[in-house]
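Colleague: no sequence on this one, just coordinates:
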């Protein structure tokens, strides 16, 4: 569920199906990006035209997924699946300005009215949430720490073993930087350095601002992490 800050306090924002179709019309949305999570933790998506998206599809889902092509979902003999959008996840994607696009995160169901896909990661999380309530807990607080690297350039060759395999990572923050510019960090000395050694503060600011303002994902902290060569961390508020 997305949030917004009112008076210094996070307040949940909930959209109904009616709200979504009203926003599609008001904001002149051209495309809807239907997103779902794979077992390896990455989003997959398919995009539909907003003017063909109907309330019935919002309610019943769209038969738009071949589950055999997603690792761990289904075999090819029984792979027709349905994506059911969650209206509360509606968000306009800010970097797709040429053709205004909004996203909806979807639950994954088997086709032919066979129920929820057991290996849908979102479904597993929802089952865990329900189980906690059966154990007498009203709330469960989670604060993910998103860690990632930002490189200036990376190249690799892993498909031509007859001439050798290799990779190369370039970063102005790394001690192996050949340009002789900047303030490189030693290996494992990247925890909380200040600028100018930390070159990615403004980049992380932009990431946090985008998550907060467009997707309702509130981030309360970000910093450089231990590794050299652009390791970052963004902390999402529980």
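Modeller: Right, received. Where do you want to start? On a predicted model such as this, the values are computed, not experimentally measured, just so you know. Residues are numbered from 1 along each chain as shown.
Colleague: C-alpha only now, for contacts and for neighbours.
Modeller: Fine.
Colleague: Closest to the centroid, which residue in the protein?
Modeller: Centroid check for the chain by Cα atoms, centre = their mean gives residue 43 as the closest residue, at 6.3 Å.
Colleague: Quick check: it touching residue 70?
Modeller: No: between residue 43 and residue 70 there is no contact under Cα atoms under 8 Å: 10.9 Å.
Colleague: quick one, strands of the protein?
Modeller: For the chain, the strands defined by DSSP state E cover 3-6, 9-12, 31-37, 43-49, 62-66, 80-85, 91-92, 101-110, 145-149, 153-157, 166-170, 219-224, 231-236.
Colleague: Ok, which of the ones you listed comes nearest residue 130?
Modeller: strand 101-110 (15.8 Å; Cα to Cα).
Colleague: residues making contact with the closest one?
Modeller: Contacts with strand 101-110, where a contact means Cα atoms under 8 Å, 6 or more residues apart in numbering, come from 29-36, 79-87, 89-93, 115-117, 120, 122-123.
Colleague: Find the nearest non-adjacent residue to residue 21, please.
Modeller: Leaving out its chain neighbours, the residue that sits closest to residue 21 by Cα to Cα, 6 or more residues apart in numbering is residue 55, at 7.9 Å.
Colleague: does that neighbour really touch residue 17, like I thought?
Modeller: Yes: in this structure, residue 55 is within contact of residue 17 by Cα under 8 Å, at 7.2 Å.
Colleague: quick one: terminal-to-terminal distance for stretch 85-101?
Modeller: Using Cα to Cα, to the nearest Å, the end-to-end distance of stretch 85-101 comes to 15 Å.
Colleague: Determine how far that stretch lies from the middle of the whole chain.
Modeller: From the chain centre to the centre of stretch 85-101 is a distance of 13 Å (Cα atoms, centre = their mean, to the nearest Å).
Colleague: In addition, the following structure is provided for comparison:
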């Protein structure tokens, strides 16, 4: 992306993304000759569900109906059992989806002039749908607002580029770059390794600018063809929307170049996993960073936020690491965290405090994997810190040196994580019992699907040895 293009990005955000009212949105669509609108809602996995309709039909009736089952679907396309707590609405009745006009943006990869808009889910009596990920994040942000606080977050999303893979029995491999060769070694922070895919990243920048999405930095991560995109800090809902749209953007740009982009937590054996680090701070009603006192030193709220993150991160692991594959990333032999220790500028801990001045003091949660739903991961991470501040918790002493040799604090597998999640009464009060039961039921259903598959490891070591 040229410097000229990047310098105009902030203006592009104001001009190319969002509308205040339905009438503003109608004019926005007319000005751009938009013919179709993708009306989307993020489901529990962060997958875009919804409908595509002609622009004229959309503005004749901006709300739409969809069955409640969209929030009970597993990643494999099944559903949690109806007879299980949280298993879903037996009648599968309609929900009302209302557009958030501030999310209106073009779909730059579409062949015809198309726009997209994210919707919120409501019951027919006007109540927010408790199991909607976007509504859950709003609920957590409202808890902060009731205290006169506003959380600020900045996500970092890691992903791999891989060769197209149409047979799931075959391992994933790095793609061929412009040199004609795949990466064979780790190229952390390598500029030349990023340049291998210059044309792809030009498209990512162009697609992002067209949608009013702002990339802070792009780097090559540790793994072969593993990349990381960092977003600028902002309001949690706005940043969750951006991650949701960025994932879609990156996948579409990669497909244009006959490459897959994957956000699996551990897509390639013997390569590092992919994370979604979340930087968090809180500002008060005057806009001052609550994590710093008047002398610029760490405040009591800062330490309580850390204490809450330490206490409650293990209880939200099934949100931060939502699939069986997610736990392959969290091992002692990798660079990912395995516990809830914290430290100043320490990347081996699950909770890192980056170096900064008082106004930018923040807490980085390094536990979530990139396969997590951004709305749910951000909501869960903020909920941990909120509970810490409400309960006045105190963190442990910071860790100097590596935390990888210390004990595991985090669940080692999905079922253990789900059980821990269900048994935390404090989380029920924040998330609501309906969401907790529904999410747990979906995860158990996904685990049962996984258990039907026989892995290569089992064939390799059990076939003739047991």
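Modeller: Received the coordinates, thanks. Computed from a prediction, not measured in an experiment: that's the story for all the values here.
Colleague: what residue of the second structure matches up with the residue nearest to the centre of the first structure?
Modeller: Here residue 43 of the first structure is matched to residue 48 in the second structure, going by TM-score structural alignment.
Colleague: what about residue 241 of the second structure, how many residues close to it?
Modeller: Using other Cα atoms under 10 Å, the number of residues around residue 241 of the second structure comes to 17.
Colleague: Looking for the alignment partner of it in the first structure.
Modeller: So residue 241 of the second structure corresponds to nothing, using TM-score structural alignment.
Colleague: For my notes, confirm residue 241 of the second structure occurs in a helix.
Modeller: Yes: Residue 241 of the second structure sits within a helix when classified using DSSP: H, G, I helix; E, B strand; the rest coil.
Colleague: how close does it sit to residue 210 of the second structure?
Modeller: Residue 241 of the second structure is 15 Å from residue 210 of the second structure, by Cα to Cα.
Colleague: for residue 116 of the second structure, same thing?
Modeller: Counting by Cα to Cα - residue 116 of the second structure and residue 210 of the second structure are separated by 12 Å.
Colleague: tell me, what's touching those two both at once?
Modeller: Counting by Cα under 8 Å, 6+ apart, the residues touching both residue 116 of the second structure and residue 210 are 105, 106.
Colleague: what's the neighbour count on the nearest residue to residue 182 of the second structure once chain neighbours are set aside?
Modeller: Excluding the flanking residues, the one nearest residue 182 of the second structure by Cα to Cα, 6+ apart is residue 176, at 4.6 Å. Around residue 176 of the second structure there are 17 other residues, counting by other Cα under 10 Å.
Colleague: List the residues that contact residue 176 of the second structure.
Modeller: 163, 182, 183.
Colleague: The second one touches residue 163, doesn't it?
Modeller: No: contact status for residue 182 of the second structure versus residue 163: not in contact, 9.5 Å apart, counting by Cα under 8 Å.
Colleague: Need the residues touching each of these two.
Modeller: 174, 175, 176.
Colleague: okay, residue 55 and residue 17 of the first structure: which has more neighbours?
Modeller: residue 17 (17 against 12).
Colleague: Find the nearest non-adjacent residue to the corresponding residue of the second structure for that one, please.
Modeller: Matched to the second structure by TM-score structural alignment, residue 17 of the first structure sits across from residue 22. Closest residue in space to residue 22 of the second structure, ignoring its immediate chain neighbours: residue 101 at 6.9 Å, by Cα to Cα, 6+ apart.
Colleague: Tell me the counterpart of the one you found in the first structure.
Modeller: The equivalent of residue 101 of the second structure in the first structure is residue 87 (alignment by TM-score structural alignment).
Colleague: Which residues are in contact with that match?
Modeller: Counted by Cα under 8 Å, 6+ apart, residue 87 of the first structure has contacts 15, 16, 17, 20, 58, 104.
Colleague: now the second structure: which of the residues you listed match?
Modeller: Compared against the second structure with both residues aligned by TM-score structural alignment, their matches' Cα atoms under 8 Å, the contacts of residue 87 of the first structure retain 15, 16, 17, 20, 104.
Colleague: Out of those residues, give me the two with the largest separation.
Modeller: Of all pairs in these, the most separated under Cα to Cα is 16 and 104 at 12.1 Å.
Colleague: Just the buried positions in stretch 169-184 of the second structure, please.
Modeller: By neighbour count on 16 or more other Cα atoms under 10 Å, the buried set for stretch 169-184 of the second structure is 172, 173, 174, 175, 176, 177, 182, 183.
Colleague: How about stretch 109-122 of the first structure?
Modeller: Within stretch 109-122 of the first structure, judged by 16+ other Cα under 10 Å, the buried ones are 109, 110, 111, 117, 120, 121, 122.
Colleague: Quick one: map the last one onto the second structure.
Modeller: Spelled out, that is residue 122 of the first structure. Using TM-score structural alignment, residue 122 of the first structure pairs with residue 134 in the second structure.
Colleague: correct me, but its match touches residue 375?
Modeller: Yes: assessed by Cα under 8 Å, residue 134 of the second structure is found in contact with residue 375 at 5.8 Å.
Colleague: Can you pull the residues that touch both of those two?
Modeller: Joint contacts of residue 134 of the second structure and residue 375 (Cα under 8 Å, 6+ apart) are residue 237.
Colleague: one step back: nearest to residue 228 of the first structure, out of the buried residues of stretch 109-122 of the first structure: which one, please.
Modeller: Closest to residue 228 of the first structure, out of all of those and judged by Cα to Cα, is residue 121, at 32.2 Å.
Colleague: Residue 16 and residue 104 of the first structure: who's more crowded?
Modeller: Neighbours per residue (other Cα under 10 Å) separate residue 16 of the first structure from residue 104, with residue 104 holding more: 22 against 13.
Colleague: What does that one correspond to in the second structure?
Modeller: In the second structure, residue 104 of the first structure lands on residue 117 (TM-score structural alignment).
Colleague: what does residue 192 of the first structure give?
Modeller: Under the alignment (TM-score structural alignment), residue 192 of the first structure maps onto residue 189 of the second structure.
Colleague: could you measure its match against residue 182 of the second structure, distance?
Modeller: From residue 189 of the second structure to residue 182 of the second structure the distance is 17 Å (Cα to Cα).
Colleague: Repeat that for residue 224 of the second structure.
Modeller: Taken as Cα to Cα, the span from residue 224 of the second structure to residue 182 of the second structure is 8 Å.
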